[in-house]
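A.B. asks: What follows is a predicted protein model with its sequence.
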Amino acid sequence: MAVVVIVLLAVAAIYSAATNQNFHWDLVTTYFLDVLVVQGVGWTLLLTVLAMVLAIVLALLLAIMRQSDNWIFRWVSWAWVWFFRGTPVYTQLLFWGSIGVLYPKIAMGVPFGPELFSFNYEDFSHGFWPAVIGLGLNESAYLAEIFRAGLKSVDNGQMEAAEALGMRKSKIMLRIILPQAMRVIVPPTGNETIGMLKTTSLVLAVPFTYDLTFVTNAIANRIYFPIPLLVVAALWYLIITSVLMVGQFYIERYFGKGVDNLVPAPVMATKATAAAHANADTTGDLPDGEEGKQA
């Protein structure tokens, strides 16, 4: 009954919003496919993908280092996670946006010799790469703990058995450990990816002013109608999140083969056995296979 009431309230709320003229749905439809908004969606997706790729690569290295026998690797991994989890992502983005003040030019060369490589901070494409680096480094600390949990979920006996067969540790990790750990890693990583999608709204701190949130806010400030543009941004985020959730479902199903198969509980079988015994009590006959058990 409570579920029915909740559903009815949700339907009533949706109907009320859809018929409320104060939402200015005409502006929502006008700006939903606006060129600047669509470009903002593209930049947001690009930021999310590149930052997550950087974070996944670093997190895998950090998780392996945390499991290493070398205490230096373990402490470096722990310090990385401690620092990037312990400081706000907005503060980190501000730092990467201001790093040009500290290092206007980065160069590499031979002492007292020619300069081999150099670049100016201004060459960073309008704050895009600092935003990717800031988001990726911050996310790597969280993913490192997720990856470590996934690696620890695989029984140590499998690594010992593979080593006994003469396999290299790198091959063991790629062919045996990681495929099994992925079913533990994928769900929270998908959750972090969706979180990263919405964290891109903070890249104004770099500053990077082409993402979806900044663009919709800029349009809202220009036309003095904030609510319709908030709805536009929310709809786009909802669509992208839905697509990511579908992709996560198929990835989980792929790595969960043979493990996450849904097997119905033997409730019906128990009922059938009880019914057969009840029938046997009345007729004197036992079902096939039960005579031996009774004997």
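C.D. replies: Yep, that arrived.

A.B. asks: only C-alpha atoms for contact and neighbour calcs from this point on.
C.D. replies: Noted.

A.B. asks: all strands of the protein, in order?
C.D. replies: Secondary structure of the chain by DSSP state E: the strands cover 105-109, 115-120.

A.B. asks: Pipe those into TSV and attach mean neighbour count per row.
C.D. replies: Formatted as TSV, the strands of the chain follow (neighbours: other CA atoms under 10 Å):
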stretch	mean neighbour count
strand 105-109	11
strand 115-120	11
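
A.B. asks: Structure two is appended below for comparative analysis:
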Amino acid sequence: MGNLLLQMLAGTVTSLKIFALTLLFSLPLGLLVAKGRMSKNPIISNMVNIYIMIMRGTPLILQLLFVYFAPYYIFGASYDRFTAVIVGFVINYAAYFAEIYRGGIQSIPIGQYEASLVLGFSKTHTFTHVVAPQVVKRIIPAMGNEVITLVKDTALAQTIGVAELFRVAQNASARQFSTMPIFIAGVFYFLMNALVSRSFDLLEKKLNYYH
């Protein structure tokens, strides 16, 4: 049992790495994608919209397979599985985060931009000091849902052979002819999501400055 828990913990560390790196890169990328989606240039806006539609309209598992195998078949080059997982997760979640950002930004009344202009604020100052704080407050619930989904989606990394938590549990279950490893993995996922959920609840209360 002790050896099993050590293996599960090692798989959990891999899952947490996928989780952390995905957030690290997809959150800022999502903001850039949102800006492109809202661009007044129709070419940029349409191209970004197509990217978002593809990412949201096809399964993440299919995207992971494409990211890992396509470079080999197209360019004759390949890279390690973990990198492929991170690339696949980042481009997928950036599309979802972009739409959340866009919804938050466009929910701010145009009058606030006009008032800032009258007061002599620059566009940068207006966004960082007037718009952004309100946007962050409004998108917290939606962002929380996506981050919780990300915790569970890390299990898809085993599709291309990355030994994350779920794959370790599956292998252990097959060796021991027992469902106990799967149950333990479920507990681990639940605890991780409980922590994420609690963190977002605290963040939402901390940002409750308009009530």
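C.D. replies: All right, it came through fine. Quantities reported herein were computed from a predicted structural model and do not represent experimental measurements.

A.B. asks: Quick check: TM-score for this pair?
C.D. replies: Laid over one another, the chains give 0.92 as their TM-score (TM-score structural alignment, normalised by the length of the second structure), with 210 aligned residues with a CA RMSD of 1.8 Å.

A.B. asks: related to what we said a few turns ago, of all the strands of the first structure, which lies closest to Thr48 of the first structure?
C.D. replies: When these are compared by CA to CA, strand 115-120 sits nearest Thr48 of the first structure, at 25.0 Å.

A.B. asks: returning to what we had before: got the strands of the first structure as JSON lines, with distance to Leu212 of the first structure columns?
C.D. replies: Listed next are the strands of the first structure as JSON lines, based on distance: least, CA to CA, whole Å:
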{"stretch": "strand 105-109", "distance to Leu212 of the first structure": "31"}
{"stretch": "strand 115-120", "distance to Leu212 of the first structure": "28"}
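
A.B. asks: so which of these comes closest to Trp43 of the first structure?
C.D. replies: strand 115-120 (23.2 Å).

A.B. asks: which other helices and strands contact the closest one?
C.D. replies: Packing partners of strand 115-120 of the first structure (3 or more CA pairs under 8 Å, 6 or more residues apart in numbering; DSSP states H and E): strand 105-109.

A.B. asks: outside of the strand it packs on, which residues touch it?
C.D. replies: Residues outside strand 105-109 of the first structure that contact it (CA atoms under 8 Å, 6 or more residues apart in numbering): 115-121.

A.B. asks: Which one of those is nearest to Ala17 of the first structure?
C.D. replies: Nearest member of the contacts of strand 105-109 of the first structure to Ala17 of the first structure, counting by CA to CA, is Tyr121, at 47.2 Å.

A.B. asks: Can you find the partner of Val203 of the first structure in the second structure?
C.D. replies: Val203 of the first structure maps onto Ala157 of the second structure when the alignment is built from TM-score structural alignment.

A.B. asks: now the residue nearest to its match when sequence neighbours are not counted: how far from Phe75 of the second structure?
C.D. replies: Of all residues not flanking Ala157 of the second structure in the chain, Val85 sits nearest, at 6.1 Å (CA to CA, 6 or more residues apart in numbering). Separation of Val85 of the second structure from Phe75 of the second structure (CA to CA, to the nearest Å) stands at 19 Å.

A.B. asks: who's more crowded, the two?
C.D. replies: Val85 (26 against 8; other CA atoms under 10 Å).

A.B. asks: Val147 of the second structure matches what in the first structure?
C.D. replies: Per TM-score structural alignment, Val147 of the second structure is aligned with Thr193.

A.B. asks: just the helices in the stretch 101-250 of the first structure please.
C.D. replies: Using DSSP state H, counting those that start in this stretch, the helices of the stretch 101-250 of the first structure run over residues 128-152, 156-164, 169-172, 178-199, 212-223, 226-255.

A.B. asks: The fifth one vs the second structure, average offset?
C.D. replies: Same thing as helix 212-223 of the first structure. Compared with the second structure after fitting, helix 212-223 of the first structure has a mean deviation of 0.6 Å; criterion: mean CA distance after the TM-score superposition for the first structure.

A.B. asks: so where is that helix in the second structure?
C.D. replies: Using TM-score structural alignment, helix 212-223 of the first structure lines up with residues 165-176 of the second structure.

A.B. asks: which of the residues in the longest helix along the first structure are buried?
C.D. replies: Of all segments of type helix in the first structure, defined using DSSP state H, the longest is helix 35-66. By neighbour count on 16 or more other CA atoms under 10 Å, the buried set for helix 35-66 of the first structure is 36-41, 43-52, 54-56, 58-66.

A.B. asks: just stretch 63-81 of the second structure next, same as before
C.D. replies: 63-65, 67-69, 81.

A.B. asks: tell me the contacts of Gly127 of the first structure?
C.D. replies: The neighbours of Gly127 of the first structure, taking CA under 8 Å, 6+ apart as the test, are 97, 206-208.
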